[in-house]
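**Q** Take this sequence and fold it.
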Amino acid sequence: MNSFIPSPGFDARRFKGTTLILPSVSIGNVPQLTTDLLLSTLKLDRVGCIEDENVIPVLGPADCPHGESSTSTAAFPTVGAGAGAAGVSGGLLSLAVEVFQSKDGKWTLIQQRSPTVSHRSHHYADNLVQFIRDSEFDQVVLLASADGARRIDIQLRSGNPVRYIPSPQLPATLLDILRGLGLETLENIPATDREVQHARELLAERVQDIQLDDPSASSATSAQSTLEKVPRIPNGGFARRLHSLCQESGIAILTVVAFAMEGDNAPDAIFLANVLNAILKVHIPTEQQIRDGEGEWKVPRSWDSLYGNSHHQDMYQ
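**A** You can find the predicted model right below:
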């Protein structure tokens, strides 16, 4: 079970009625990089973190956009002044799963900075759905990326590398926006033999851990049938499961999927951020911001280290 730990002074009831945007750790880390752009540009306030035993714990210096100090609103102080803050500039830290919110309370973002424990992503998805249900978000927008090498013919012929998966609970106005942008729903991608075998092993493992007289035994099989109602997202992390669970729980969720390959995925993240902005209008710069050159997405400093430091040229002489 995960637990939301609010920042001092934040009331979790402020989640109610907001739109939640979160990434699924997927191929190329495109959703996480897109979330980085949103956090850097919108300067959201960090309102808490989520502790979950199914996510690998990490700790590091807080990220911030280029041209800003580490004491900006993109960073946040540690809860206490214990030994964990020692050696970190200003005691500012980033954690594995953090929660942010816009000052007007319209947008709530979750950023996941580390992967889930092997074979535990379904547990993390289950816990997130409970958090979403308890928080009473107005709607959920899930960002995911899918393996570009697994595209079928119709997807290869399409000029748009982005697809979406709607839930029946989404408002008609949002669906009209998606159609107006020319976006298409995600087509079903056939499973490989390895994926079929993995799904069978996972289901057998879950059923084996449940007592035969436990009603949860049938729920494991039911969850699998629910999952099959959502198109497959190759290398999309827990996106398919989270979407199916939210849909089954009556939660309005939109999953936006970008096809990508491993490599320099910064352009993919910028493209996905532009698509998301066209759908939700999360970033509408003022005329003054445009004149000041602040109309574009702000790249965080952490992107400077995405692929390590450059090699010293002397080694080639």
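**Q** Could you use CA atoms for every contact and neighbour count after this?
**A** Will do.
**Q** Could you measure from residue 287 over to residue 115?
**A** As for residue 287, its distance to residue 115 is 39 Å (criterion: C-alpha to C-alpha, to the nearest Å).
**Q** cool, residue 147 as well?
**A** Separation of residue 147 from residue 115 (C-alpha to C-alpha): 17 Å.
**Q** Residue 140 too?
**A** Distance, residue 140 to residue 115, by C-alpha to C-alpha: 21 Å.
**Q** who has more neighbours, these two?
**A** When residue 140 and residue 115 are compared for neighbours, residue 140 comes out ahead with 22 against 18, by other C-alpha atoms under 10 Å.
**Q** Now do the SS call for that one.
**A** Secondary structure, DSSP: H, G, I helix; E, B strand; the rest coil: residue 140 is strand.
**Q** any idea how far it lies from residue 265?
**A** Note on residue 140: its distance to residue 265, by C-alpha to C-alpha, is 24 Å.
**Q** what's near enough to touch residue 261?
**A** Contacts for residue 261 (C-alpha atoms under 8 Å, 6 or more residues apart in numbering) come out as 27-28, 147-149.
**Q** next one: residue 251
**A** Contacts of residue 251 by C-alpha under 8 Å, 6+ apart are 133, 139-140, 169.
**Q** which of these count as buried?
**A** Neighbour counting over these (16 or more other C-alpha atoms under 10 Å) leaves 139-140 as the buried ones.
**Q** could you pull out the helices for the stretch 151-300 of the chain?
**A** Applying DSSP state H, counting those that start in this stretch to the stretch 151-300 of the chain gives helices spanning 153-157, 172-180, 193-208, 216-227, 239-248, 266-280, 287-291.
**Q** Another for comparison:
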Amino acid sequence: MAQVNHWKILTDCDFTGYTLVIPSVAVGNVGQLAGDLIISSLHMTKIGIIYSPALIPISGYDPYKIGSNSISSCCELYQCAERKVAILLLRAPLVYKYANQFLTEVVDKFKAENVKDIVILTSSFAHERKHIMTSPFRYVVNDVCLYTSKLRTLDWVEHETKGEPVKILGGGFASLLFEITKEKSVPCFLLYKFASEGDNIPDAYEMVQYLNTVIPLFNDSDLFTQLVPPVSWNLMYGGPPPKNIY
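**A** I've put the predicted structure just below:
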């Protein structure tokens, strides 16, 4: 059976000049958590829902507003018109068999919509960090990336590429998506952090800080006072232990 992807666009939007951020489902979910933090802090609006055989079907409460009648699904598109940024947030891994076709369609669709560039946020296994005295962050850019010069002035550590294609172990679909952007000549900047499973909320805050250095999403004043954790983080690791067990 041929794959069919359905894009349910809730609000019309002209994506010309937008930056599209796509967090990958990866070790520690650092990219996803950073995406959550940006969506909550910028009060972004949900403007689209995607259905595809590549997506594991899940649903849940609105992760950003208590008492909302909205239901969240596996793959949703959020927009901040003021900052000209959109986030395509996935909440489950892609089905490997359909991943390439799905991600290719995503890149093709937003290229046709005239997005300025694509940013991929992800993470990699902590034990893959070979030089422990350097920053835990790494970046990758393709040949048409808009931020290459700026990144070099920041003196960040670039991903150590050993042959092609780029491989980020533990990074989920990030490597595949990056290669598709190269093939389609869409400007792309990939940022990842070495991480382990556990409480990765501090990693998410740090990733947003790094991203904001390259792409100003927040005002120049104190960044952390502008970041609003989503309500879905309140019981991320369950409630406190019941007192009657002591």
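**Q** Quick check: TM-score for this pair?
**A** The TM-score (TM-score structural alignment, normalised by the length of the second structure) is 0.90; 243 aligned residues with a C-alpha RMSD of 2.1 Å.
**Q** Can you show me which of the contacts of residue 261 of the first structure carry over to the second structure?
**A** Retained in the second structure: 27-28, 147-148, out of these (criterion both residues aligned by TM-score structural alignment, their matches' C-alpha atoms under 8 Å).
**Q** The aligned partner of residue 158 of the second structure in the first structure: how many residues sit nearby?
**A** Aligning on TM-score structural alignment places residue 158 of the second structure opposite residue 185 in the first structure. By other C-alpha under 10 Å, the residues close to residue 185 of the first structure number 16.
**Q** The one 3 residues further on now?
**A** Residue 188 of the first structure is surrounded by 13 other residues when neighbours are defined as other C-alpha under 10 Å.
**Q** Could you pull up the contacting residues of the residue nearest to it when sequence neighbours are not counted?
**A** What sits nearest to residue 188 of the first structure in space, not counting adjacent residues and going by C-alpha to C-alpha, 6 or more residues apart in numbering, is residue 231, at 4.8 Å. Listed by C-alpha under 8 Å, 6+ apart, the contact set of residue 231 of the first structure reads 165, 186-189, 240.
**Q** just to revisit the earlier point, right, and the pair among the kept ones among the contacts of residue 261 of the first structure with maximum separation?
**A** Using C-alpha to C-alpha, these reach their maximum pairwise distance at 28 and 148, which is 10.4 Å.
**Q** who's more crowded, these two?
**A** Between residue 28 of the first structure and residue 148, counted using other C-alpha under 10 Å, the more crowded position is residue 28 (23 against 18).
**Q** isn't the more buried one right next to residue 262, touching?
**A** Yes: if you go by C-alpha atoms under 8 Å, residue 28 of the first structure and residue 262 touch, sitting 4.8 Å apart.
**Q** which residues are in contact with both of residue 28 and residue 148 of the first structure?
**A** 260-261.
**Q** ok so, going back, would you convert the contacts of residue 251 of the first structure into JSON lines that also reports distance to residue 219 of the first structure?
**A** Listed next are the contacts of residue 251 of the first structure as JSON lines, based on distance: C-alpha to C-alpha, whole Å:
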{"residue": "133", "distance to residue 219 of the first structure": "19"}
{"residue": "139", "distance to residue 219 of the first structure": "25"}
{"residue": "140", "distance to residue 219 of the first structure": "24"}
{"residue": "169", "distance to residue 219 of the first structure": "22"}
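**Q** counterpart of residue 53 of the second structure in the first structure?
**A** Residue 53 of the second structure maps onto residue 53 in the first structure when the alignment is built from TM-score structural alignment.
**Q** residue contacts, that match?
**A** Neighbouring residues of residue 53 of the first structure by C-alpha under 8 Å, 6+ apart: 1-2.
**Q** Assign it to helix, strand or coil.
**A** Going by three-state DSSP: residue 53 of the first structure is coil.
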